[in-house]
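Visitor: Kindly return the folded structure for what I paste below:
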Amino acid sequence: MEAMFPERKDNSLTVTQLTNLIKNMLENSFQNILLKGEISNFKPSSAGHLYFSLKDADAQISAVMFRGSASNLTFQPKDGTMVQARGKISVYAPRGNYQLIIISMEKAGTGNIMEMIEQRKRKLAAEGLFDSARKRTLPYFPKTVGIVTSPGGAALRDILNIRKRRNDKVEIIVLPSLVQGDTAAPTIVNMIQIANRHKLCDVLIVGRGGGSLEDLLPFSEESVVRAIAASEIPVVSAVGHEIDWALSDFAADCRAPTPSAAAEIVIPEKTAILNEIDACKTNLYGEITERTRSLRLLLKSFDPENMHTRLLNIEQRLSERFDRAFDSLKSSMEELIKDRRRTIEHSREILENCNPQSIFERGYSMVTDRDGNIIRDAHKLNSGDQIKIRPAKGEIEATVN
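Guide: A predicted model of the protein is given here:
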């Protein structure tokens, strides 16, 4: 160790010398560190660099992630997020501070959770719980809005403030529920079922404010997702901040990026509605006024002097239509009768031609044996057979020779 210090008569070091010694020792000894901790005092810069601290229960260290490395992040860092960071120690000599320069970073402890959520998502999607065809339109003007959330959370306060600002005529029913921890999911399910069983509201907001992936896990529980999908009341899922998500977002009829945004979606703005009503009233009044003016102008044209002429013109047109229709019907009936007569005459001629008496009149005769059987073949007769010959008139008995 003594070789590291320069020889001086008083064996003393300058501040710069000591700092440089510490800088060399730290930077050479900690080139590739894998550190796990919670983000605190997160301050992104306008240049794209990220400044924050990593801490645990007993200590903290300053950290920086420069823009080039930060552009590769797959999540949005924020205070309270547990991360696993890889980097190196750097000493800033002018201030005598040391910090961790982070090269890469990912959320800590979320790998197994994310895999579990993705598996659950695939399972529920295969059952059709996320199909867009199942989703219903939210009511335009709900009388009552139900909120399933923590009664002491910031999410509820935000919703109530927005309701006060947008439309104080909308009633709010708070369905108190835990929103974090192992017992949160059953209470969320219970509140959704109570709201449906007693038809407490026209639309439900289910959610909470932001938090870590573990904090938001109850809203990805299978029981919560199924309760939302089975709800007869339309549901808006409002979990966390814009970058957060849960499986409840996919099952709900509508997904809001924040609880405040859910309130904006669900609660119509009273002023806008009143303005729309006034505009409709003005348009309706204008339409009625214009229609009335048109009718008055029309009525002025029906004075007593020309009413008779108008009626005669109408009667004449109708009479002409009637006459044309009558002539056309008469002509059609006459043509139909002629056609039927021709058909009857033709049928009569056919029947007469088929009459055996008509054939006899043309000189033909019919030959039968004694029993009346018609003789069609002369070779079937024998000499001495008695036959009968029937001409057009009378009957002849003969003997075959």
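
Visitor: When you work out contacts or count neighbours from here on, use the C-alpha atoms and nothing else.
Guide: Fine.

Visitor: Which parts of the stretch 101-250 of the chain are strands?
Guide: Remark: strands assigned in the stretch 101-250 of the chain by DSSP state E, counting those that start in this stretch are 144-149, 171-176, 203-208, 235-239.

Visitor: can you redo those strands as TSV with mean neighbour count?
Guide: Shown next, in TSV, are the strands of the stretch 101-250 of the chain (neighbours: other Cα atoms under 10 Å):
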stretch	mean neighbour count
strand 144-149	24
strand 171-176	16
strand 203-208	28
strand 235-239	30
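
Visitor: and Arg67, which of those is closest to it?
Guide: Comparison of these against Arg67 by Cα to Cα identifies strand 235-239 as nearest, at 29.1 Å.

Visitor: got CSV for the strands of the stretch 101-250 of the chain, with distance to Lys121 too?
Guide: Listed next are the strands of the stretch 101-250 of the chain as CSV, based on distance: least, Cα to Cα, whole Å:
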stretch, distance to Lys121
strand 144-149, 22
strand 171-176, 26
strand 203-208, 18
strand 235-239, 16
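
Visitor: Out of those, which gets nearest to Asn112?
Guide: strand 235-239 (20.6 Å).

Visitor: Between strand 144-149 and that closest one, find me the angle.
Guide: Taking axes from the mean of the first three to the mean of the last three Cα atoms, to 10 degrees, one finds strand 235-239 and strand 144-149 inclined to each other by 40 degrees.

Visitor: what's downstream of the helix or strand where Ser319 lies, the next helix or strand?
Guide: Per DSSP states H and E, Ser319 falls inside helix 304-353. Remark: after helix 304-353, the chain's next helix or strand is helix 356-361, criterion DSSP H and E.

Visitor: list the buried ones in that next one?
Guide: Neighbour-count burial for helix 356-361, counted by 16 or more other Cα atoms under 10 Å, picks out Ile359.

Visitor: excluding its backbone neighbours, what's nearest Ser45?
Guide: Nearest residue to Ser45, sequence neighbours excluded (Cα to Cα, 6 or more residues apart in numbering): Tyr51, at 7.5 Å.

Visitor: Before we compare anything, build this one as well:
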Amino acid sequence: MHADDWLADSVQSSSPLSVSQLTLLIKNDLENKYPDVTVEGEISNCKVAASGHLYFSLKDDQAVLQAVMFRRDMLALSFVPRDGMKVWARGGISVYAGRGQYQLIARTMRAAGLGDILAMLEERKQKFAKEGLFDQDRKKQIPAFPERIAVVTSATGAAIRDIIHVLRRRNPKAHIILLPAAVQGEEAAASIAARIRQANQWSIADVLIVGRGGGSIEDLLPFSEEIVVRAIAESRIPVISAVGHETDWALSDYAADLRAPTPSAAAEMASKDLGLVQKEIEHFETVLAQSMRQIIEHARQRLSLVSPRSMESMLVRRHMLLMQRFDTATEAIEQGMRSKVDAFSHRIALAASAIELSNPKAIMKRGFSIVRKSAEIIRSAEMIKPGEEVHISFYRGEANASILSAQAEDARSKNDEGL
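Guide: Below you'll find the predicted structure:
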């Protein structure tokens, strides 16, 4: 017989049920009847066990429901559950027999009423990103040692007290300028933006911290308003955004030059710890002094090993080495000059020989003559006729002659062939 059937028979009979039997009956009934429900309530007694599972209660003004979310489902959450947060939790109803209580096994969870706000913020974020308000090349460097640090926040909130405490501890020489602004409510965004613009108009600070303490996403909305985001993006003074706790965020974080997880962290980012800087300077002074003493002592030891005789010997060796290098260089130059002179002399001799071979007198010396008719040089028998007068130039002397006969080369060739 199935357990459920057995329990049903037991209920109808007069036999009493054990606590376990009744609990099992209720467990099966609830789990079968409510396998998938969505419950809205306020989180309380929220804690994460060592196993990574989240245990909490959901309550309203009339009832409390115990709930648990296992670690594997916790990893998918987009936010950190906290006491006082209103959520929608979806899962199945189960009974924990060991305590005799029913509970919700939550599989998913989201902040109640935040869907529209998150969608609006995402749309606004995309708009500003397209305009380039969040571009990295717009970011300005935070000065290492600012003399004046202005803070735009509530004058009565915990944020300004934390910032002042950190700055006084790390850099007591910095001037802290409070620019009080409303950080919550309908007038907050305009108040914050006005203070940012005022700081730039009067150039009253070297760095500007804009933020507030923690709160719900609705409380932090002024720091995501367009007027505040644009004021931060347009600021000539470097801006550190310090809104809420580490898990909180606002659009001012993206527009600012630097985002701090908390106001206290913003104060640390805005100021170097002068005590640590002083210790570093003192350490470097000690190291430098020790290094200088070692250098001087080493120089003294080297000087103690040097005598006038050794100095003279060293200078003589250096002088001789330089003289040898000079003589070697001189010989190389002279050898190079002699090689160039010999080459030029050889080229001149070749040119003179060529000129001499081209001299007509040299040719005529070997028995050749120059025959002219008037001023024209006779190069062929066709240029003269019998009876014409010609002038003959010899290597030595000249003569006039009369042509008896003239025979062209072609005719003489034919006569030679007839022979």
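
Visitor: that older thread, average distance between the helix holding Ser319 of the first structure and the second structure?
Guide: With mean Cα distance after the TM-score superposition for the first structure, helix 304-353 of the first structure departs from the second structure by a mean of 3.1 Å once superposed.

Visitor: chain center to that helix, what's the gap?
Guide: 60 Å (Cα atoms, centre = their mean, to the nearest Å).

Visitor: who's in contact with the counterpart of Ala252 of the first structure in the second structure?
Guide: Following TM-score structural alignment, the counterpart assigned to Ala252 of the first structure within the second structure is Ala256. Ala256 of the second structure is in contact with 134, 139, 232-233, 238-241, counting by Cα atoms under 8 Å, 6 or more residues apart in numbering.

Visitor: how much space between Ala256 of the second structure and Gly92 of the second structure?
Guide: Distance from Ala256 of the second structure to Gly92 of the second structure, counting by Cα to Cα, to the nearest Å: 44 Å.

Visitor: One more: Leu178 of the second structure?
Guide: To Gly92 of the second structure, Leu178 of the second structure is 52 Å away according to Cα to Cα.

Visitor: Then Glu268 of the second structure?
Guide: 47 Å.

Visitor: in the first structure, which spans are helices?
Guide: 15-29, 67-70, 111-126, 154-166, 184-197, 222-230, 248-251, 259-266, 270-300, 304-353, 356-361 (DSSP state H).

Visitor: Which of those sits closest to Ile103 of the first structure?
Guide: Here helix 67-70 is closest among the helices of the first structure (Cα to Cα), at 5.7 Å.

Visitor: by contact count, what packs against that closest one?
Guide: With contacts defined as 3 or more Cα pairs under 8 Å, 6 or more residues apart in numbering; DSSP states H and E, the packing partners of helix 67-70 of the first structure are strand 97-107.

Visitor: Report the mean deviation for the strand it packs on after fitting onto the second structure.
Guide: Mean for strand 97-107 of the first structure is 5.3 Å (mean Cα distance after the TM-score superposition for the first structure).

Visitor: That strand vs helix 15-29, what angle?
Guide: Using the same axes, to 10 degrees: strand 97-107 of the first structure against helix 15-29 is 20 degrees.

Visitor: Buried residues, strand 97-107 of the first structure. List them.
Guide: So, applying 16+ other Cα under 10 Å, buried residues of strand 97-107 of the first structure: 98, 100-107.

Visitor: likewise stretch 150-169 of the first structure?
Guide: Buried, per 16+ other Cα under 10 Å, within stretch 150-169 of the first structure: 150-151, 154-156, 158-160, 162-163, 166-167.

Visitor: for that stretch, the distance to its chain's centre please.
Guide: That offset, for stretch 150-169 of the first structure, works out to 28 Å (Cα atoms, centre = their mean).

Visitor: So which bit of the second structure is it matched to?
Guide: So stretch 150-169 of the first structure sits over residues 154-173 in the second structure, by TM-score structural alignment.

Visitor: thinking again about what came up before, from Ala190 of the second structure, how far out is the residue nearest to the match of Ala252 of the first structure when sequence neighbours are not counted?
Guide: Closest residue to Ala256 of the second structure apart from its sequence neighbours, by Cα to Cα, 6+ apart: Val239 at 5.3 Å. For Val239 of the second structure, the distance to Ala190 of the second structure (Cα to Cα) stands at 17 Å.

Visitor: Glu331 of the second structure now?
Guide: From Glu331 of the second structure to Ala190 of the second structure the distance is 90 Å (Cα to Cα).

Visitor: list the contacts for the spatially most central residue of the first structure?
Guide: Closest residue to the average C-alpha location of the first structure: Ser132 at 4.0 Å, with Cα atoms, centre = their mean. Listed by Cα under 8 Å, 6+ apart, Ser132 of the first structure has no contact partners.

Visitor: from what I can see His49 of the first structure touches Met65, true?
Guide: Yes. Using Cα atoms under 8 Å, His49 of the first structure is in contact with Met65, at 5.9 Å.

Visitor: what about these two, which has more around it?
Guide: Neighbours were counted for His49 of the first structure and for Met65 using other Cα atoms under 10 Å; Met65 has more, 22 against 16.
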